[in-house]
Structures are given as C-alpha cells and as structure tokens.
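In: how would this look folded up:
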Amino acid sequence: MRTLNVFNFITLNGYFKGPQEDISWHVHGGPESEYGVDALKSGSTLVFGRTTYDMMSGYWPSPEALRNMPDMAKGMNAAEKIVFSSTLNKVDWNNTTIIKGNIIEEMTRMKQGTGPDMTILGSGSIISQFAEADLIDTYQIMMDPIAIGDGTPIFKGITKTLQLELVNARTFKSGVVLLSYQRIA
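Out: A predicted model of the protein is given here:
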C-alpha cells in the first residue's frame, strides 16, 4: 500500500499562495532548500494539480532553475510526476503522467497499488479534495514567518474537521518552521 503525503509551505495566516498565484513570499534559503533536495531523494512520485504543474513545469526545466538551484532542479526533473487535470492533453515535462478521471477514485486505486509513495506539492485544490476523502496520510507544512493580506488557504473548501497528530517540528535559522503531522484515523 502506498502512502500519500503533502509537502507545502504556508504563511502564518494559513495561505499557501497569494493573489495571482504569488508565492514570492516563501523563503527559499539554503537549509530549507537542502531539506527539499533530501526529500526528493526518497523517490516519492510527485503529485500536482494543473495550476501547480504549469508553474513547476515552467520553472524547473529552465536554465535559470538549473543555475540557481541545480540539485533541486535535477531532482525535480528526474522525479516521476502525476498531474491531475481535466484540461491538459499533453505534457512536456519528462516523467509526467496525466490523470483525467475522478481524482478520488484514481488516488484510491493508486494508493492500493504498489510503487513508491506519493507527495503532493502545492496544489491546494487537490489537497482539500484528498483531505476531505481521508486519502492523505501525512502533512509536512513549512510555515514562513510572514503574514500576507490576501491569499488562498491551504484547506480551502473542506467541510469536515481534520484530526492530525504532530509527529515532528523543525525550526530553521530563517525562522521557517517545518511541522510534520500524520492523520489520526
């Protein structure tokens, strides 16, 4: 059985993105980036919604990404990736599979199968849908020491209470705090 994990960053007031998809407020410092590179080494399949996929596939294969964050870019580009989308017909980022069906049914089927664990990056809409369906096993939330005036909450639209247990906390010198939770069944 495969696990489904979330890795996302948020503001102190719970937003994972600002207006117009803005994530420029996120601290991408050395230790935080090193943590991300190490996490990519787990071999987890990366999971995206279309909006996050478009943003990631537009950046990580670029010369700028390879110049600015070479280890992260190599890991992102080499990773197996899944994008849930009803509108995409083809993808250009290597190692990417499009899934168009009912995302709850598809993720349930994938979790019951064999293969590497899966990690959702960004993709608030599918995080909310999978959380609502009790499909997410762990949440790694990197909280930046910033509050923004407007944005999209990480759990926008959920209608039930998520019961989570804190299993680890790590503070970076930048003030970023990584909170790791697992779902209480």
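In: make it CA atoms for all contacts and neighbour counts henceforth
Out: Fine.
In: I'd guess residue 77 is in a helix, am I close?
Out: Yes. Per DSSP: H, G, I helix; E, B strand; the rest coil, residue 77 lies within a helix segment.
In: I'd like to know how many residues surround it.
Out: Neighbours of residue 77 under the rule other Cα atoms under 10 Å: 19.
In: I figured it hits residue 93, correct?
Out: Yes. Using Cα atoms under 8 Å, residue 77 makes contact with residue 93 at a distance of 7.5 Å.
In: Report the central residue of the chain.
Out: Central residue of the chain (Cα atoms, centre = their mean): residue 121, 1.3 Å from the mean position.
In: which one is residue 90 nearest to, not counting chain neighbours?
Out: Nearest in space to residue 90, with sequence neighbours left out and distances taken as Cα to Cα, 6 or more residues apart in numbering, is residue 98 at 7.5 Å.
In: How many neighbouring residues does residue 76 have?
Out: 23.
In: Excluding sequence neighbours, find me the nearest residue to it.
Out: residue 60 (6.7 Å).
In: same question, residue 75
Out: When the adjacent residues along the chain are set aside, residue 75 lies closest to residue 40, with 6.0 Å between them (Cα to Cα, 6+ apart).
In: my guess is that neighbour contacts residue 73, does it?
Out: No. Applying Cα under 8 Å, one finds residue 40 not in contact with residue 73, separated by 10.2 Å.
In: The structure of the following sequence is requested for comparison with the preceding one:
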Amino acid sequence: MGKVVLYIAQSLDGYISRENGDIDWLRDDQDYGFDTFFESVNTVIMGRKTYEHIFELAEEFPYKNKDVYVVSRMKEGYDEYATYIQPEQISPLIEVLKNDQDKTIWLVGGAQLIYLFISLDLIDEFQIAIQPTLIGNGIPLFEKNEMEQQLDLTDVKKFDDGMLILTYRRHQ
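Out: All right, here's what the predicted structure looks like:
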C-alpha cells in the first residue's frame, strides 16, 4: 500500500520560500537523501501556484517520469506534464493511488494544499528538512488553523552543516 509523504524544506523560522516564491536561501550543495526519496516516489501532487512556479525555477520539468497531479480550482483536464484535479477529487484519488501502488505519493506543496491535506487527514508521513537560516518573512509551511494533530517522531537526521530532517507519522 502506498503512503502520502509531505517532504519539504523550511527555514528555521518556518518559511518554505520568500514572499515572491524565491528559495535562494535554501542550500542545494548536498543531496540530504533526496535522491533516495525521489526514487521511492511514483506520484507527485502539488498546488497550481507551486506547479507554475516550477517553470520559473527549472530549465527542465523535474518530474517527467512521475505521475503528476495539480490541484486547482481554476484549471481542468491535463497538459504536457500534469493532470489537473479539483480539491473535492483529492480524497477519492488518494484512496485509489494508495491501494494501487506500494510507492510514495509526494505532496510537494504549497501551504494551502498542505492545509487541505491535513484537514482531510491524508498525510501519512511528514519529512521536514529544517535549514538553519532565518529569512524573516515569507510563505509559511503551515497556515494558521483550528485543528490539532498529534504526530510521532520516527527519525532525526543531522548533517554537518546544521541541516536537520525530522520524520513524523500520524499518532495512532
């Protein structure tokens, strides 16, 4: 059975990017285990803004060999790289994907989509990389909400440059 994993990096003060979407503060000189994680991924799910921003950041679409779903209220159908789905289609899609595969379903972001997945209780594992950089302001990893969810810490990886990767699972 597959699992939904939020695998994402944030600054020490809790931001996934600057207000304009820049991630220039994020170190990319080490792998931090990303390649191994990426090999475990079959499906990528992201929000429309994140999807559109990828084309500004990368010369080539990085998820060509993955099934990509973009959650959008504005677009339908599909394009060269992705299938667009409406927010109300997420739960049924996740159920099918988890039952049809043993691989990882990667929730890429952003904060609105993460909030939606948390509110639907669809995230099985949180892998949060924390870079020891304070950027002051930006787009937060988690939106403010009224929900509480208990998580269990299952792993901590510490790197020489101060990067941490914390892995949590939903509390059973």
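In: related to what we said a few turns ago, tell me the contacts of the residue nearest to residue 76 of structure 1?
Out: Residue 60 of structure 1 is in contact with 66, 73, 76, 77, counting by Cα atoms under 8 Å, 6 or more residues apart in numbering.
In: separation between the third one and residue 42 of structure 1?
Out: Here the distance between residue 76 of structure 1 and residue 42 of structure 1 works out to 12 Å (Cα to Cα, to the nearest Å).
In: Would you state the helices of structure 1 in chain order?
Out: Along structure 1, the stretches classed as helices by DSSP state H are 30-40, 50-59, 63-68, 70-78, 103-112, 124-132.
In: Redo those helices as a markdown table? Include distance to residue 171 of structure 1.
Out: Converted to a markdown table, the helices of structure 1 look like this (distance: least, Cα to Cα, whole Å):
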| stretch | distance to residue 171 of structure 1 |
| --- | --- |
| helix 30-40 | 10 |
| helix 50-59 | 26 |
| helix 63-68 | 24 |
| helix 70-78 | 21 |
| helix 103-112 | 31 |
| helix 124-132 | 24 |
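In: so what corresponds to the residue nearest to the centre of structure 1 in structure 2?
Out: By TM-score structural alignment, residue 121 of structure 1 lines up with residue 108 in structure 2.
In: With adjacent residues omitted, what lies nearest to its match?
Out: What sits nearest to residue 108 of structure 2 in space, not counting adjacent residues and going by Cα to Cα, 6+ apart, is residue 46, at 5.1 Å.
In: residues in contact with that neighbour?
Out: By Cα under 8 Å, 6+ apart, the contact set of residue 46 of structure 2 is 68, 69, 70, 71, 107, 108, 109, 110, 113.
In: Show me which of those residues is closest to residue 30 of structure 2.
Out: Ranked by distance to residue 30 of structure 2 (Cα to Cα), the contacts of residue 46 of structure 2 are led by residue 108 at 19.3 Å.
In: quick revisit: most tightly surrounded among the helices of structure 1?
Out: helix 124-132 (a mean of 20; mean count of other Cα atoms under 10 Å).
In: Run through who's touching it.
Out: Helix 124-132 of structure 1 is contacted by residues 6, 16, 48-49, 104, 120, 136, 153-160, 162 when judged by Cα under 8 Å, 6+ apart.
In: Try it again at 7 Å.
Out: For helix 124-132 of structure 1, the external contacting residues (Cα atoms under 7 Å, 6 or more residues apart in numbering) are 49, 104, 136, 154, 155, 156, 157, 158, 160.
In: re earlier: which one in structure 1 is aligned with the residue nearest to residue 108 of structure 2?
Out: Aligned partner of residue 46 of structure 2 by TM-score structural alignment: residue 48.
In: What of residue 86 of structure 2?
Out: That one, residue 86 of structure 2, aligns with residue 100 by TM-score structural alignment.
In: And for residue 18 of structure 2?
Out: Aligned counterpart of residue 18 of structure 2 in structure 1: residue 18 (TM-score structural alignment).
In: And for that match, nearest residue in space, chain neighbours not counted?
Out: Leaving aside its sequence neighbours, residue 18 of structure 1 sits nearest to residue 151 (Cα to Cα, 6+ apart; 3.9 Å).
In: With residue 83 of structure 2 instead?
Out: Spatial nearest neighbour of residue 83 of structure 2, excluding adjacent residues (Cα to Cα, 6+ apart): residue 69 at 4.9 Å.
In: give me the number of residues near the one you found?
Out: Neighbour count for residue 69 of structure 2, taken as other Cα under 10 Å: 23.
In: Could you find the closest non-adjacent residue to residue 122 of structure 2?
Out: Closest residue to residue 122 of structure 2 apart from its sequence neighbours, by Cα to Cα, 6+ apart: residue 4 at 6.8 Å.
In: The one you found contacts residue 103, doesn't it?
Out: No. Judged on Cα atoms under 7 Å, residue 4 of structure 2 makes no contact with residue 103 at a distance of 9.2 Å.
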